[in-house]
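Asker: predicted model, plus sequence, below.
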Amino acid sequence: EPEFGESPINLFVPAWNYNDRYLAQPIVQHIFLGPYHLVRRGEFLQQHAIQHILCIRDPSEVMFLREVQTNPPSQFHFIDVPADVTKLSIIPYFSQANQMIAGFVEAGQNLLVCCSDGIDKSASFVAGYLMSRYGLKAVDAVTFVQNHRYCATPSPAGYRIKLLEFEPISAAQRNSLISSSNGSNNASVARRRDDSDDEDDQSSMGMDANTENIGARPIAGGHLAKRAR
């Protein structure tokens, strides 16, 4: 069974009060992590320009963690994960969330990732995104999240194990994207070289043809002769 271990990233929180768990903290640019109740806090949404709310919930929470009218308006997104994740393949859920988060971040849009308390489920999904985006190991991703939201604690028998299971898959996905990107760049460079060679060949052929035409056709008024020199 994989072990979570310790991270070489130092766990350092400049200041943390118990009540900070009821707030949201920025983890990386555009991504905030916190509890669900903040969706009803218009001043928070407005202050941080929250455009999207990604809520991680289990089926028993659907009636309580639901879409509400926010001011200013924010778009809700839900990922429903069974409460007992110990025997669950979490990969599709992580992949779905990572794709959504990446889209918002690339568009420069701020989002709040939340669950009921912003401690277990949502913290784990943010850690999963960091693993996929930055190539972090599970323990490093969790430590990074805790550096910004100290109370973030993926459940030892649940999400910590699932993050460890996701680790080799996220690494493989990232390597595949890098290889694909490098291949596209190499192909683009090769196409530019081929196009450049074709242009040089056409230019050379054009010069030969112009030289032949200059000698074959009559020169009127001396204008073409001046250009030829």
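Answerer: All right, it came through fine.

Asker: please count neighbours and contacts with C-alpha atoms only from this point.
Answerer: Fine.

Asker: quick one: the strands in this structure?
Answerer: Applying DSSP state E to the chain gives strands spanning 25-28, 31-35, 50-57, 75-80, 110-115.

Asker: in CSV: those, plus mean neighbour count.
Answerer: Putting the strands of the chain into CSV (neighbours: other CA atoms under 10 Å) gives the following:
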stretch, mean neighbour count
strand 25-28, 17
strand 31-35, 24
strand 50-57, 22
strand 75-80, 16
strand 110-115, 26
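
Asker: hold the first one in mind and look at this next one:
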Amino acid sequence: MLRPPTVPTGSPASAMTPAAPAAVPSLERSFGLAHPKTVVPPCFLNDPAILAEWRSDYTRFAQRLYDHLWLGPMSAALDPAFLEANNITLLLGVAASGTLDGLRPELPAGVEFYPVPVSGPHDYVKFFPHTRQKIDENAARRRGATLVFCESGNDRSAAFAISYVMERSGLDVIQAIQFVQSKRFSVALDDTTVFQLRAYEPLYRARKTVSSCNPSFSISAPTTVFRKKCLRRTLDDIYDRTDQHETRPSIAPFEDRESTPAFDSVDGMQLCV
């Protein structure tokens, strides 16, 4: 019986045989619930001109989204010449409260500063409706423009600008992101922020439906401290009620009751008493 020839170690045939992949330990660790990823096509698919027109130094300046709305970094909010030249009368700053305090003393005359203190993307949704009202009121009453800004102008403030674009133009999340990126190409949102915007889309559409049926419907300003109304009785409510105990004198049990004669028969039957 013929045996197949053995291939010696180190021959070209053995070198062509792929080696088994080494086991690599997994580095994935879950530190919480991950939000589903939303794939946003690049804005230059709809507007290729942005690739030719955008330059890296444009990130230091603000870009116009509408005639009454600008989006940019904090450096644009600190430029009085820029604010005056573009009739910006409202600065809407989105950041932690401590990082916006230094802006107040340098505001030029006629410019209002409205801070939006957020600790993370989970705070965005409750501020979206009120910031939209502030932008519309500034454009209607003061005939001025609004600058929405954060430290970089690419993440927190961009999320609020996208929420405004969604409501004003009736766009979905992806269309609004593409529109804002076509104006400010450096906008970059993480998955958590996009998830919050997606959660806000059905809310603003439902509010529009309610507003069309009830014109008097209004939105109250958000508050950072919420107090729950106690609907259950407390221990003080239970143990402080002494109205039933003070009307009866403190005597031995049953001594204040009238004596009742014992029955010695029921329907002719003799009972032991």
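Answerer: Sure thing, it's come through. Every value quoted in this text rests on a predicted model; they were computed, and no experiment measured them.

Asker: overlay them and tell me the TM-score.
Answerer: For these two chains in superposition, a TM-score of 0.69 is obtained (TM-score structural alignment, normalised by the length of structure 1); 176 aligned residues with a CA RMSD of 2.2 Å.

Asker: coming back round to it: using TSV, lay out the strands of structure 1 together with distance to residue 180 of structure 1.
Answerer: Converted to TSV, those look like this (distance: least, CA to CA, whole Å):
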stretch	distance to residue 180 of structure 1
strand 25-28	26
strand 31-35	27
strand 50-57	29
strand 75-80	29
strand 110-115	28
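
Asker: ok, which of those comes nearest residue 187 of structure 1?
Answerer: strand 25-28 (32.8 Å; CA to CA).

Asker: could you tell me where the closest one falls in structure 2?
Answerer: Matched against structure 2 by TM-score structural alignment, strand 25-28 of structure 1 falls on residues 63-66.

Asker: repeat that for stretch 170-178 of structure 1.
Answerer: The aligned range for stretch 170-178 of structure 1 in structure 2 is 204-212, by TM-score structural alignment.

Asker: buried residues, that stretch. List them.
Answerer: For stretch 204-212 of structure 2, the neighbour count (16 or more other CA atoms under 10 Å) marks residue 204 as buried.

Asker: again, but for stretch 52-72 of structure 1
Answerer: By neighbour count with 16+ other CA under 10 Å, stretch 52-72 of structure 1 contains the buried residues 52-58, 65, 67.

Asker: what's the closest of those residues to residue 153 of structure 1?
Answerer: Nearest member of those to residue 153 of structure 1, counting by CA to CA, is residue 56, at 14.9 Å.

Asker: measure the corresponding residue of structure 1 for residue 105 of structure 2 to residue 76 of structure 1 for me?
Answerer: Aligned by TM-score structural alignment, residue 105 of structure 2 pairs with residue 68 of structure 1. Distance from residue 68 of structure 1 to residue 76 of structure 1, counting by CA to CA, to the nearest Å: 8 Å.

Asker: do the same with residue 26 of structure 1
Answerer: Residue 26 of structure 1 sits 19 Å away from residue 76 of structure 1, going by CA to CA.

Asker: and residue 126 of structure 1, by the same measure?
Answerer: Residue 126 of structure 1 is 17 Å from residue 76 of structure 1, by CA to CA.

Asker: same check, this time on residue 142 of structure 1
Answerer: For residue 142 of structure 1, the distance to residue 76 of structure 1 - CA to CA - is 25 Å.
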